[in-house]
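**Q** My questions are about this predicted structure, shown below with the sequence.
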Amino acid sequence: MKLGSPPSKGSGNGTSPLERAYTDAVDQVGEGDDIRARILDAAVEQFGALGVRRSTMDDVARRANVSRITVYRRFATKDALVEQVIVREYRRWFDRFLVDIRHARTAADRVVLGFVSSLRAIRENPIIGGLLAAEPDMLLGSMIGDQGHTVAMVRRFVADQLRREQRAGHVAREVDVDLVAELMVRISASYLALPSQVIDLDDDEQVAALARHFLVPMLEPPRDSGADAPATGR
């Protein structure tokens, strides 16, 4: 298998919230009915105020000004409601990412801006960022316990952006965009999951400098294309 090429699909049939968010963003799926959207809005407010574990379906129903039965008709369980809230928040992150990088003039600037805006947007999100800060086991458990679906989906999203840069002539054809995307995503995830004592993630200039010094060079073709590539998947 070529280094950085996506692995073949395994036996895992489940999809992560992030996979569904990505698919919805690409397909431009709408919010659904108004009541469903109102319930999701109420859930965001409720979870932001009290956290997921302390909140009940009754709390969400009261905030949405609908009956408890109405909530359960659209979300069979609290877990289903939480998952759909996370799906929608991730989808909004995908959409926001694409809007943010439009302001950048070069591929390097888009990598830097994308890295900075992604870390900031996720950490400041009242649901995703709140879960990372207050209930990390709930969110991180879904990320690392899903056979790699979540990381693979973000990698696919980033790799798609890098392929566009290649087609436009902004990134060399020799660059393995799948491998580069994999590294970028895992670096980003590590900073989100484990607070840094070296980089102040609240300082956009520090985060941008990190991206420019260590992520942007990944866009350059390998210096020694004839060197043996390390084996993967063994």
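**A** Structure's in. What do you need?
**Q** switch to C-alpha atoms for all contacts and neighbour counts from now on
**A** Will do.
**Q** Just the terminal-to-terminal distance for stretch 140-156.
**A** Chord length of stretch 140-156, first to last residue, is 19 Å (CA to CA, to the nearest Å).
**Q** Show me what counts as buried in it.
**A** Of the residues in stretch 140-156, those buried under the neighbour-count criterion (16 or more other CA atoms under 10 Å) are S142, M143, Q147, H149, T150, V151, A152, M153, V154, R155, R156.
**Q** Buried residues in the longest helix along the chain, which are they?
**A** Ranked by residue count under DSSP state H, the longest helix found in the chain is helix 78-101. Buried residues in helix 78-101, counted by 16+ other CA under 10 Å: 78, 81-91, 93-95, 97, 101.
**Q** now the helices for the protein?
**A** Taking DSSP H as the test, the helices found in the chain are 17-27, 34-50, 57-64, 68-74, 78-101, 107-124, 128-134, 136-144, 149-167, 177-193, 204-210.
**Q** what packs against the third one?
**A** Read that as helix 57-64. Judged by 3 or more CA pairs under 8 Å, 6 or more residues apart in numbering; DSSP states H and E, the packing partners of helix 57-64 are helix 34-50, helix 68-74.
**Q** this is the other structure I want to compare:
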Amino acid sequence: MTAASPTSTNTPETDDSAAVRILDAALIQFERVGVKKTTIEDIARQAGVDRATVYRRVGSRDDVVTAVFSREVAQVLADLRSLPGKHDTLDDLVADVLVTIVGRWRAHPLVQRLLILEPDRVMPHLTTDSAPTVAMTILTTEALLREAVTAGLLPEPPDLLARAEVLCRVVHSMILAPTGLLPLRTDAELDAFAREYLVPIITR
């Protein structure tokens, strides 16, 4: 990937667009060399802005890491919102959600790089500092299930939010501890697991 183009002097850049450029640049740098070897100067150069703009629009390097990670999670959740309209059964929907989440996690170059080389950078986002991400995930899952209710795929239970949270906690544990005694490496294995064990969490 090449560096982001410097801002044109003829087209003033908004604060929001500057922040997007900075996060895009940071993602490129983090995937390329990791967080430890990336400086604010590297991010600024890649984004075509000065260091002061990075600090003003996003913050320190740790703030940039948090913002990049949160944006990547939000993008996955946004992709999940398109799934309810693609399925005629709850089983198919739940299986697709699990395969999508785990597949995106396993394939994401930044996540995989940090897990292997700099686990201290990503693990707090999944554990001690995970409250905002977990809350966003639970609410997104509840919204997906409500769409399933509206589509007639599921009778609405009185504790839909609680069921969404249990579902998310199971998937969260699968992400934190990807290996166990059950074979869950392939899409087919994840699909079968979702149908057998996750769907009942919602329906029973």
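**A** Structure's in. What do you need? Everything numeric in this text was worked out from a predicted model, so none of it was measured.
**Q** before we move on, back to that, kindly reformat the helices of the first structure as TSV containing distance to P221 of the first structure.
**A** Listed next are the helices of the first structure as TSV, based on distance: least, CA to CA, whole Å:
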stretch	distance to P221 of the first structure
helix 17-27	28
helix 34-50	43
helix 57-64	51
helix 68-74	49
helix 78-101	22
helix 107-124	14
helix 128-134	35
helix 136-144	31
helix 149-167	12
helix 177-193	10
helix 204-210	20
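**Q** which one in the first structure is aligned with E156 of the second structure?
**A** Mapped onto the first structure by TM-score structural alignment, E156 of the second structure lines up with R173.
**Q** T141 of the second structure too?
**A** So, by TM-score structural alignment, T141 of the second structure is matched to V158.
**Q** Run a quick neighbour tally on that match.
**A** The tally of other residues near V158 of the first structure (other CA atoms under 10 Å) stands at 20.
**Q** wait, it sits on A181?
**A** Yes: in terms of CA atoms under 8 Å, V158 of the first structure counts as a neighbour of A181; the distance is 5.5 Å.
**Q** Near M138 of the first structure, how many other residues are there?
**A** Neighbour count of M138 of the first structure, defined by other CA under 10 Å: 13.
**Q** Spatially central residue in the second structure, please.
**A** Nearest to the mean C-alpha position of the second structure, counting by CA atoms, centre = their mean, stands V73 at 1.9 Å.
**Q** doesn't A135 make contact with that one?
**A** No: the pair V73 of the second structure / A135 is not scored as a contact, 11.8 Å apart, by CA under 8 Å.
**Q** any common contacting residues for these two?
**A** Common neighbours of V73 of the second structure and A135 are not found (criterion: CA atoms under 8 Å, 6 or more residues apart in numbering).
**Q** For the residue lying closest to the match of E156 of the second structure once chain neighbours are set aside, give its distance to A172 of the first structure.
**A** Leaving aside its sequence neighbours, R173 of the first structure sits nearest to Q166 (CA to CA, 6 or more residues apart in numbering; 6.1 Å). For Q166 of the first structure, the distance to A172 of the first structure equals 6 Å [CA to CA].
**Q** cool, and D202 of the first structure?
**A** For D202 of the first structure relative to A172 of the first structure (CA to CA), the value is 33 Å.
**Q** Pick out whichever of these two has more residues nearby.
**A** Counted by other CA under 10 Å, D202 of the first structure and A172 do not tie: A172 has more neighbours, with 17 against 13.
**Q** ok, the more buried one - contacts?
**A** Contact analysis of A172 of the first structure by CA under 8 Å, 6+ apart lists Q166, L219, E220, P221.
**Q** if we can go back for a sec, for the match of T141 of the second structure, what are its contacts?
**A** Going by CA under 8 Å, 6+ apart, V158 of the first structure touches A181, V185.
**Q** likewise L81 of the first structure?
**A** Residues in contact with L81 of the first structure (CA under 8 Å, 6+ apart) are L40, A43, F75.
**Q** Show me what it lines up with in the second structure.
**A** The alignment partner of L81 of the first structure in the second structure, by TM-score structural alignment, is V64.
**Q** Please report how far that match lies from A19 of the second structure.
**A** 10 Å.
**Q** Can you pull the residues that touch both of these two?
**A** Both V64 of the second structure and A19 are contacted by V58, under the criterion CA under 8 Å, 6+ apart.
**Q** burial of the corresponding residue of the second structure for V116 of the first structure, as a residue count?
**A** Correspondence of V116 of the first structure to the second structure, assessed by TM-score structural alignment: V99. When neighbours are counted by other CA under 10 Å, V99 of the second structure registers 19.
**Q** which residues sit in contact with V99 of the second structure?
**A** D187, L190, D191.
**Q** Distance to I175 of the second structure for the residues you listed - can I get that in CSV?
**A** Output for the contacts of V99 of the second structure, formatted as CSV (distance: CA to CA, whole Å):
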residue, distance to I175 of the second structure
D187, 15
L190, 12
D191, 15
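**Q** Where in the second structure does stretch 42-56 of the first structure fall?
**A** Counting by TM-score structural alignment, stretch 42-56 of the first structure corresponds to 25-39 in the second structure.
**Q** For the matching stretch, buried residues please.
**A** A25, A26, L27, I28, Q29, F30, E31, G34, V35, T38, T39.
**Q** cool, stretch 103-119 of the first structure as well?
**A** Residues of stretch 103-119 of the first structure classed as buried by neighbour count (16+ other CA under 10 Å): 107-119.
**Q** any chance of those residues in TSV, with distance to Q197 of the first structure too?
**A** Formatted as TSV, those follow (distance: CA to CA, whole Å):
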residue	distance to Q197 of the first structure
A107	29
A108	26
D109	26
R110	26
V111	23
V112	21
L113	22
G114	22
F115	19
V116	17
S117	20
S118	20
L119	16
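**Q** Could you single out the nearest of those residues to P195 of the first structure?
**A** Of all these, L119 has the smallest distance to P195 of the first structure: 11.8 Å, by CA to CA.
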